[in-house]
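*Asks:* Could you look at this predicted model? Sequence included:
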Amino acid sequence: MSGITTWLTGLPSSGKSTIAAAVAAELGRTHPVEILDGDVLRREFFPELGFSRADREENVRRTGRLALTLASHGVHVLVPVIAPYRDSRDWVRALHADQGVRFAEVHVDAPLAVCQHRDVKGLYAKASRGELTGLTGVDDPYEAPPTPELRLRTNELSLPACVSAVLELVLGTPVGVHPVGAH
């Protein structure tokens, strides 16, 4: 059984974790699945890492190695992590390619204004009050992937449409819903 790492990247509050959880619920019925959520990894496994560029890159490298290990053992790994820098994500892709393990990048694409409105964790509000600096997309860059395997415009697509598109990508077969604008 071969696994795959599906890396969901996007701005804070774009929908990465929500999509990953819904995909895991469906995929987990027939395949071993693991979610490597960025918030959980930082809190439980990499608490010494801050939010400097070097620490963010190291976070992505560590997460990528962990995902590779799981995927190489047949697990379908979902990684909802901001991973703001293109070169870090490309490094993880190359790591997987070197080991012959499938890797797919999904850009969970929502406009900054939509993410600010959602503000699931209150980060944008803290940044606007000056209580938080270095927020990706506000005062730290987010380098959107130019050619992801899948781009999900979560301000235009329903959650079921996003889930169907990711499942189709991961499984390589149609799963029923073909959302307009998902690719």
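*Replies:* In hand now; what should we look at?

*Asks:* C-alpha only now, for contacts and for neighbours.
*Replies:* OK.

*Asks:* Without its sequence neighbours, what residue ends up closest to A97?
*Replies:* F103 (7.6 Å; Cα to Cα, 6 or more residues apart in numbering).

*Asks:* typo on my end, D119
*Replies:* S13 (5.7 Å).

*Asks:* That neighbour contacts G122, correct?
*Replies:* No - judged on Cα atoms under 8 Å, S13 makes no contact with G122 at a distance of 9.4 Å.

*Asks:* So which of those two has more stuff around it?
*Replies:* S13 (23 against 13; other Cα atoms under 10 Å).

*Asks:* which ones are touching that one?
*Replies:* By Cα atoms under 8 Å, 6 or more residues apart in numbering, the residues touching S13 are 115-116, 118-121.

*Asks:* One more pass at 10 Å, please.
*Replies:* 82, 108, 110, 112, 114-124 (Cα atoms under 10 Å, 6 or more residues apart in numbering).

*Asks:* same thing with L70?
*Replies:* 3-5, 32-34, 64, 76-77.

*Asks:* Looking at those, which two lie furthest apart in space?
*Replies:* Spatial extent of these (Cα to Cα) is set by the pair P32 and G64 at 18.0 Å.

*Asks:* need the strands for this structure, in chain order.
*Replies:* Secondary structure of the chain (DSSP state E): strands at 4-9, 33-35, 76-80, 102-109, 150-153.

*Asks:* also this one, for the comparison:
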Amino acid sequence: MATNITWHGNITHEERKVLAKQSGLTIWLTGLSGSGKSSIACLLEEHLLKRGYNSYRLDGDNIRFGLNSDLGFSDDDRNENIRRISYVSKLFNDSCTFIIVSFISPFKKERENARKIHEADNLPFIEAYVDAPLEVVEARDPKGLYKKARQGIIKEFTGISSPYEAPEDPEIHLKNYDSPIEKSVEQIVKYLEENNYIK
């Protein structure tokens, strides 16, 4: 880490909340490829914006077109991918934006680190597990990735040749395999309302 750097502060986070008229929040959606994370994130972002909450979505695929275009899918690169996004989402959160993170984020340790990065600055972090069994997402296979992974064309593919460590105690557990995505969004919104993040 560079030593010749200084953090330049301005207004406090509390002052920013008053000026922005809302608090920040990170909603971290994790689950296997094809579990519905991106679809849920898109619908949730739209719902929150329509209710007047400044919201933004960070999608695992989208980020790899720019910020993380230099990363592959080895364990080290996956860890670096999540480390970067953890800090980006923290910055959005600190700016009083509702940030919706939609990443496979397969490793428990990296998700725990993401939480710690937020909690170090008293910023709320909500883990939402988009739970769809391997047999379900493999049958969906919207991008044809599971088929390629089974054929050995794609190496280090989560759920096939690389592990997915499911959350043990997420704030929100979405069983997204026997109900429409609207139900998952309703479940998240209900949690936010009950915990006074939104009114």
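*Replies:* Right, received. Where do you want to start? Source: prediction; values computed, not measured.

*Asks:* Can you calculate the TM-score here?
*Replies:* In this superposition the chains share a TM-score of 0.92, using TM-score structural alignment, normalised by the length of the first structure; 174 aligned residues with a Cα RMSD of 1.2 Å.

*Asks:* Show me what H107 of the first structure lines up with in the second structure.
*Replies:* When the second structure is aligned by TM-score structural alignment, H107 of the first structure is paired with Y129.

*Asks:* most centrally placed residue in the second structure?
*Replies:* Central residue of the second structure (Cα atoms, centre = their mean): V101, 2.6 Å from the mean position.

*Asks:* Please give me every residue in contact with that residue.
*Replies:* By Cα under 10 Å, 6+ apart, the contact set of V101 of the second structure is 26-30, 37-38, 41, 56-60, 85-86, 88-89, 127-128.

*Asks:* are any of those buried, and which?
*Replies:* Among the contacts of V101 of the second structure, those classed as buried by 16 or more other Cα atoms under 10 Å are 26-30, 37-38, 41, 56-60, 85-86, 89, 127-128.

*Asks:* Just the closest of the contacts of S13 of the first structure to E57 of the first structure, please.
*Replies:* I82 (11.0 Å).

*Asks:* What distance do you get for that closest one to D109 of the first structure?
*Replies:* For I82 of the first structure, the distance to D109 of the first structure (Cα to Cα, to the nearest Å) stands at 11 Å.

*Asks:* which residues are in contact with both of those two?
*Replies:* 8-11, 14, 16.

*Asks:* possible to save those residues as JSON lines with distance to R153 of the first structure?
*Replies:* Putting these into JSON lines (distance: Cα to Cα, whole Å) gives the following:
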{"residue": "L8", "distance to R153 of the first structure": "12"}
{"residue": "T9", "distance to R153 of the first structure": "12"}
{"residue": "G10", "distance to R153 of the first structure": "10"}
{"residue": "L11", "distance to R153 of the first structure": "12"}
{"residue": "S14", "distance to R153 of the first structure": "9"}
{"residue": "K16", "distance to R153 of the first structure": "11"}
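
*Asks:* Which one of those residues is nearest to D139 of the first structure?
*Replies:* Nearest to D139 of the first structure among these, with distances taken as Cα to Cα, is L11, at 12.2 Å.

*Asks:* Can you report how many residues neighbour that closest one?
*Replies:* Neighbours of L11 of the first structure (other Cα under 10 Å): 27.

*Asks:* Tell me the residue in the second structure aligned with it.
*Replies:* L11 of the first structure maps onto L32 in the second structure, by TM-score structural alignment.

*Asks:* so that match touches V137, yeah?
*Replies:* Yes - look at L32 of the second structure against V137 with Cα atoms under 10 Å: they come within range, at 7.4 Å.

*Asks:* Which neighbours do the two have in common?
*Replies:* 131, 159.

*Asks:* Now check R53 of the first structure against the second structure: what is it aligned to?
*Replies:* Aligned partner of R53 of the first structure by TM-score structural alignment: D75.

*Asks:* Any idea how many residues pack against that match?
*Replies:* 14.

*Asks:* Contacts only, for it.
*Replies:* Applying Cα under 10 Å, 6+ apart, the residues contacting D75 of the second structure are 81, 106-107, 156, 162-163.

*Asks:* try R78 of the second structure
*Replies:* Counting by Cα under 10 Å, 6+ apart, R78 of the second structure has contacts 71-72, 104-107, 110.
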